[in-house]
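*Asks:* no FASTA, just this:
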């Protein structure tokens, strides 16, 4: 079995996979801690991490926070259908979602609505304000259908490597 997966810019080997797995679990590890966990020397580990960043496999490192502890306990999963689906209109909608702080994720999807948006807000009044800003104020939004999360059974940011 070939131990390398090719990408346009880089071949990923087993050490890269171990590094990515550990960094996705805890990106606050020091280089020495990371090297020990992946069974590599610190210089090799640092070189590999830098290369993974340079080629864009590691996009950024972030801290995950508990939204409920920050007063944003309402999660809305929103299906959005546009009236006109030209490339320009789709891009304009995506750009509008980029500027909306409550929107955590925005996906262009097939068969069904045009977009699925995940938003995190404080409460129902905050949701209504976000809907007005992000959807109602846009002339090209034809339909909005929202589902509210009652319980989150799984939340994972790790990608299997």
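*Replies:* Here it is on my side, so go on. Quick caveat: nothing in here was measured; it's all calculated off a predicted structure.
*Asks:* From now on I want contacts and neighbour counts done on CA atoms only, so please keep to that.
*Replies:* Noted.
*Asks:* Does residue 64 belong to a helix, a strand or coil?
*Replies:* With DSSP: H, G, I helix; E, B strand; the rest coil as the basis, residue 64 sits in coil.
*Asks:* Return the distance of it relative to residue 28.
*Replies:* Per CA to CA, to the nearest Å, residue 64 is found 12 Å from residue 28.
*Asks:* Check residue 58 too.
*Replies:* Noted for residue 58: a distance of 14 Å to residue 28, by CA to CA.
*Asks:* Against that first model, consider the following:
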């Protein structure tokens, strides 16, 4: 079912604050609370809402648990076949330190966003994912010194 304006309003409100009460959500969308609840359940069932989570401030968590290191890594494979790309992708997404994994073109085959506690942890990850894989040709790592923007909301264009 294609979302209507009310559904888009609910999605926008939930992206802004998924912890708001059903009453507040209904008021923002201009509908009754039972209708809001029913529509949000349908949006979940249809897969438009994949999860409702709490976003933690990585820098504050890192300060409490020890430093933290974010790396953006470009990976180019030696053999380009789909089976080789699939194999690397499976290994990458299975690693807890890999926060995001993108297949890209042109240029490198993958761009990974990694989050590890420190440089020794990054070195262990590099050994695990890059050095031990004979199909990894090139790795270029960039280490974040500051995150200027982090956005989780999906732009909603109604048309």
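*Replies:* Looks like it came in fine. All figures in this text were calculated on a predicted structure; none of them were measured in a lab.
*Asks:* Next, the TM-score between them, please.
*Replies:* Here the TM-score for the pair of chains, by TM-score structural alignment, normalised by the length of the second structure, is 0.90; 152 aligned residues with a CA RMSD of 1.2 Å.
*Asks:* that older thread, the more surrounded of residue 64 and residue 28 of the first structure?
*Replies:* Using other CA atoms under 10 Å as the criterion, residue 64 of the first structure and residue 28 rank with residue 28 on top: 13 against 7.
*Asks:* residues in contact with the more buried one?
*Replies:* Residue 28 of the first structure sits next to no residue when contact means CA atoms under 8 Å, 6 or more residues apart in numbering.
*Asks:* Assign the alignment partner in the second structure of it to helix, strand or coil.
*Replies:* Counting by TM-score structural alignment, residue 28 of the first structure corresponds to residue 19 in the second structure. Of the three states, residue 19 of the second structure takes coil according to three-state DSSP.
*Asks:* Regarding the residue nearest the centre of the second structure, what is its secondary structure?
*Replies:* The geometric centre of the second structure, computed from its C-alpha atoms, lies nearest to residue 100 (CA atoms, centre = their mean), at 5.3 Å. Per three-state DSSP, the secondary structure class of residue 100 of the second structure is strand.
*Asks:* If we ignore the residues flanking it in sequence, what's nearest it?
*Replies:* residue 113 (5.0 Å; CA to CA, 6 or more residues apart in numbering).
*Asks:* Looking at the first structure, name the residue matched to the one you found.
*Replies:* Per TM-score structural alignment, residue 113 of the second structure is aligned with residue 118.
*Asks:* Secondary structure of that match: a strand, I assume?
*Replies:* Yes - according to three-state DSSP, residue 118 of the first structure belongs to a strand.
*Asks:* Pull the contacting residues for it.
*Replies:* By CA under 8 Å, 6+ apart, the neighbours of residue 118 of the first structure are 75, 76, 77, 78, 103, 104, 105, 106.
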